[in-house]
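Colleague: Take a look and give me a structure for this.
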Amino acid sequence: MAKAPPKPWPTGEAEQIEPLVRRVLAPNPSPFTYTGTQTYIVGLGDGCAVIDPGPDEPAHLAALEAAIGGEHVCAIMCTHTHRDHSPGSRPLARRTGAPIVGCAPLAFDTAGPRADEGFDPEYAPDRVLADGEAMSGPGWTLTALATPGHVSNHLCFALEESGALFSGDHVMGWSTSVVVPPDGDMGDYMASLQLLHERDDRVLYPAHGPAVTKPRQLVRSMIGHRRQRENQILRLLGEARQQVGELVAQMYKGLDPKLTKAAALSVTAHLIDLERRGLVVRSEDIWQTS
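Modeller: Model (predicted):
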């Protein structure tokens, strides 16, 4: 996990990062959002799409409106429904009249402690994009790529005209994604990483952190990192039956206490995947190799 760059950050500024793409950083930095959520505006002139409008934060919405100016908004597109990604879709839709398009809504009980921003229960898309479906506007086409794992409804969006992929929280340059059961699934996450590794995207634009200019190299290292964690768990459980907290203490030495819950949830996601594959078993909260 990389440290945030020194301030000032370009919060609220519209940055032109390639001819069809502008980026606006929301003022919601945290240990889980890095410097904040990055909203992307795709298209210039006759019509645009807004990807991951971010939190329902007045300053961020004002910055988006300033960046859009008088341009027609064709769609407001969400990669997934964490609270730092999709709540801004509703006020932006009211202001622009644009439809909310992208991932499916989630409906399940989110009670209990969580290590991320939590889910947006009011997300209500006008159109859900299935894997391979596209949204288009003047001079641009965004194709949905189903990438479950971080959450079950996660989508990436491929900008066909430039070879860029908006990767949401699935792949980020500053940190690996938190996979939080029960909706987050480590097996799905690994399969989605493999899917991206087999693509030839030119650049990834994540919702948090810098652009990824060597996508296949980074994704390959992320797959290796997760396999290393998996092997570490199997080795530790081969030595002794253990609880999740005991595993975390051995696997994440020197971890910032703020991130302990996230680490525990990540380990739990690995354990559930290993259990499904018949490599570990549990008795109440004690895990061991099978």
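Colleague: alpha carbons only for contacts and neighbour counts from here, please
Modeller: OK.
Colleague: List the contacts of residue 281.
Modeller: Counting by Cα atoms under 8 Å, 6 or more residues apart in numbering, residue 281 makes contact with 275, 287-290.
Colleague: Looking at the residues you listed, which is nearest residue 158?
Modeller: Residue 158 lies nearest to residue 275 out of the contacts of residue 281, by Cα to Cα, at 33.8 Å.
Colleague: Do I have it right that residue 78 meets residue 49?
Modeller: No - counting by Cα atoms under 8 Å, residue 78 stays clear of residue 49, with 10.4 Å between them.
Colleague: More neighbours: the two, which one.
Modeller: Taking neighbours as other Cα atoms under 10 Å, residue 78 and residue 49 compare with residue 78 leading, 31 against 27.
Colleague: helices and strands around the helix or strand containing residue 190, which ones?
Modeller: Residue 190 belongs to helix 186-197 when assigned by DSSP states H and E. Contact here means 3 or more Cα pairs under 8 Å, 6 or more residues apart in numbering; DSSP states H and E; on that basis helix 186-197 packs against helix 215-239, helix 260-276.
Colleague: Out of those, the one nearest residue 100 is which?
Modeller: Taking the helices and strands packed on helix 186-197 one by one with Cα to Cα, helix 215-239 is closest: 28.1 Å.
Colleague: and this one, so I can compare the two:
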Amino acid sequence: MNEPLLEIKDLVVNYGNVQNKHQVANAVDGVNLTLQAGETLGLVGESGSGKSSIARSVVGLTKWSGQIAFDGSDMNQLRGGALRRVRQNLQMIFQDPYGTLDPRMPIGKQIAEPLLAHGFVQRDQLKVRVSELLEMVELDGSAAANYPHQFSGGQRQRVAIARAIGLSPKLIVCDEPTSALDVSVQAQILKLLDGLQRDHGIAYLFIAHNLGVVRQVSDRVAVMYMGKLVETGSVEEVFDNPQHWYTKALLNAVLEPEPSSRHRGRRRLTKMKDSSENSGGAR
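Modeller: Predicted coordinates for the structure are as follows:
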């Protein structure tokens, strides 16, 4: 197997949240992950499990300890221009596109900003490139003059994707990119991301709580629980033959649409934990 595009070793993220007098809880606690070029790794777990903290660590938005290597470069050792070149190949799509877009600036200028900052396109070619990027995400090139509030939620996410792919990144971290969208719009965005991956060989670290979405888009799956990685494997291995009690509980919860069943499921999860606390973890 080729050298991983992304390799995470012993990753720890701590926001200083004191659990009790004797213990400080790490948001991410000793996680090891790898991601190959062109691959989609689905990262799942309940809220607070550490998924987004891993995402923010990879793109440098939060402090961390351990080791993150991207495309053969140790992120701890990079400075100045070398770090800038690596960051060009690492982009992120957030859950709330409206929160990441400047409401006072036309979207064309917002797509153009990283292109100019990295010297990716000559200024006289900027308008053409922005139009091309909008068309790549199935928006009209003339929409560059419009402001974020003039778009629907799904269209704003397309704008965010256009901005992310503008620098031709090798990896895009997708942090719940469809969870704020209607189901029909989710399907459109997932189809768009799949097409971009096939056309451009982009790798995705895809974070979601919707297991159906994760199964649809991922090559491999990693399961997080209370800051720790408890299981990894191919989609078929994790979904069809889960090994860890928490993975089994997540999958069981998907099959319980009634509120009363969910309450029973939470009680059963606690029982499963108690009876399986010594069971196997990550594959």
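Colleague: so what number do they get for TM-score?
Modeller: The TM-score (TM-score structural alignment, normalised by the length of the second structure) is 0.35; 171 aligned residues with a Cα RMSD of 6.3 Å.
Colleague: Which SSE is immediately downstream of the helix holding residue 190 of the first structure?
Modeller: strand 203-206.
Colleague: my read: residue 230 of the first structure touches residue 272, true?
Modeller: No - Residue 230 of the first structure lies out of contact with residue 272 (Cα under 8 Å); the separation is 11.1 Å.
Colleague: Looking at the two, which has the bigger crowd around it?
Modeller: Counted by other Cα under 10 Å, residue 230 of the first structure and residue 272 do not tie: residue 272 has more neighbours, with 21 against 16.
Colleague: circling back: export the helices and strands packed on helix 186-197 of the first structure to CSV and tack on distance to residue 145 of the first structure?
Modeller: Shown next, in CSV, are those (distance: least, Cα to Cα, whole Å):
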stretch, distance to residue 145 of the first structure
helix 215-239, 15
helix 260-276, 23
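Colleague: Mind checking the ones you listed for the one nearest to residue 282 of the first structure?
Modeller: helix 260-276 (8.0 Å).
Colleague: now the angle from the closest one to helix 186-197?
Modeller: 90 degrees (axes from the mean of the first three to the mean of the last three Cα atoms, to 10 degrees).
Colleague: and helix 260-276 of the first structure, what does it pack onto?
Modeller: helix 186-197, helix 244-251, strand 280-283.
Colleague: got the buried residues for it?
Modeller: For helix 260-276 of the first structure, a neighbour-count test (16 or more other Cα atoms under 10 Å) marks 260-275 as buried.
Colleague: nearest to residue 25 of the first structure, of those?
Modeller: Closest to residue 25 of the first structure, out of all of these and judged by Cα to Cα, is residue 262, at 23.8 Å.
Colleague: How much space separates the closest one from residue 251 of the first structure?
Modeller: 13 Å (Cα to Cα, to the nearest Å).
Colleague: and if you look at residue 261 of the first structure?
Modeller: 13 Å.
Colleague: now do residue 195 of the first structure
Modeller: 27 Å.
Colleague: Could you give me the PyMOL selection string for whichever of the contacts of residue 281 of the first structure are buried?
Modeller: In PyMOL, this line selects whichever of the contacts of residue 281 of the first structure come out buried by 16+ other Cα under 10 Å:
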select buried, resi 275+287+288+289
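Colleague: Among the contacts of residue 281 of the first structure, which lie within strands?
Modeller: 287-289 (DSSP state E).
Colleague: Go ahead and confirm residue 263 of the first structure touches residue 249.
Modeller: No - the criterion here is Cα under 8 Å, and residue 263 of the first structure misses it with residue 249 at 9.6 Å.
Colleague: tell me which element residue 166 of the first structure is part of?
Modeller: strand 164-168.
Colleague: helices and strands around that strand, which ones?
Modeller: strand 155-159, strand 203-206.
Colleague: make it 10 Å
Modeller: The contact analysis (3 or more Cα pairs under 10 Å, 6 or more residues apart in numbering; DSSP states H and E) places strand 164-168 of the first structure against strand 38-42, strand 140-146, strand 155-159, strand 203-206.
Colleague: What separation do you get for residue 229 of the first structure and residue 187 of the first structure?
Modeller: Taking Cα to Cα, one finds residue 229 of the first structure at 14 Å from residue 187 of the first structure.
Colleague: tell me, what's touching those two both at once?
Modeller: residue 270 (Cα atoms under 10 Å, 6 or more residues apart in numbering).
Colleague: Tell me if I'm right that residue 239 of the second structure and residue 248 touch.
Modeller: Yes - at 8.7 Å, residue 239 of the second structure counts as touching residue 248 under the criterion of Cα atoms under 10 Å.
Colleague: Count the residues that sit near residue 228 of the first structure.
Modeller: 12.
Colleague: Revised request: answer the last question for residue 76 of the first structure.
Modeller: Neighbours of residue 76 of the first structure (other Cα under 10 Å): 27.
Colleague: I'd say it and residue 95 touch.
Modeller: No - the criterion here is Cα under 10 Å, and residue 76 of the first structure misses it with residue 95 at 11.5 Å.
Colleague: Quick check: neighbours shared by those two?
Modeller: Between them, residue 76 of the first structure and residue 95 share the contacting residues residue 89, judged by Cα under 10 Å, 6+ apart.
Colleague: Which positions within the helix or strand that residue 82 of the second structure is a member of qualify as buried?
Modeller: In this structure, residue 82 of the second structure sits in helix 80-88 according to DSSP H and E. Within helix 80-88 of the second structure, the residues that count as buried by 16+ other Cα under 10 Å are 86-88.
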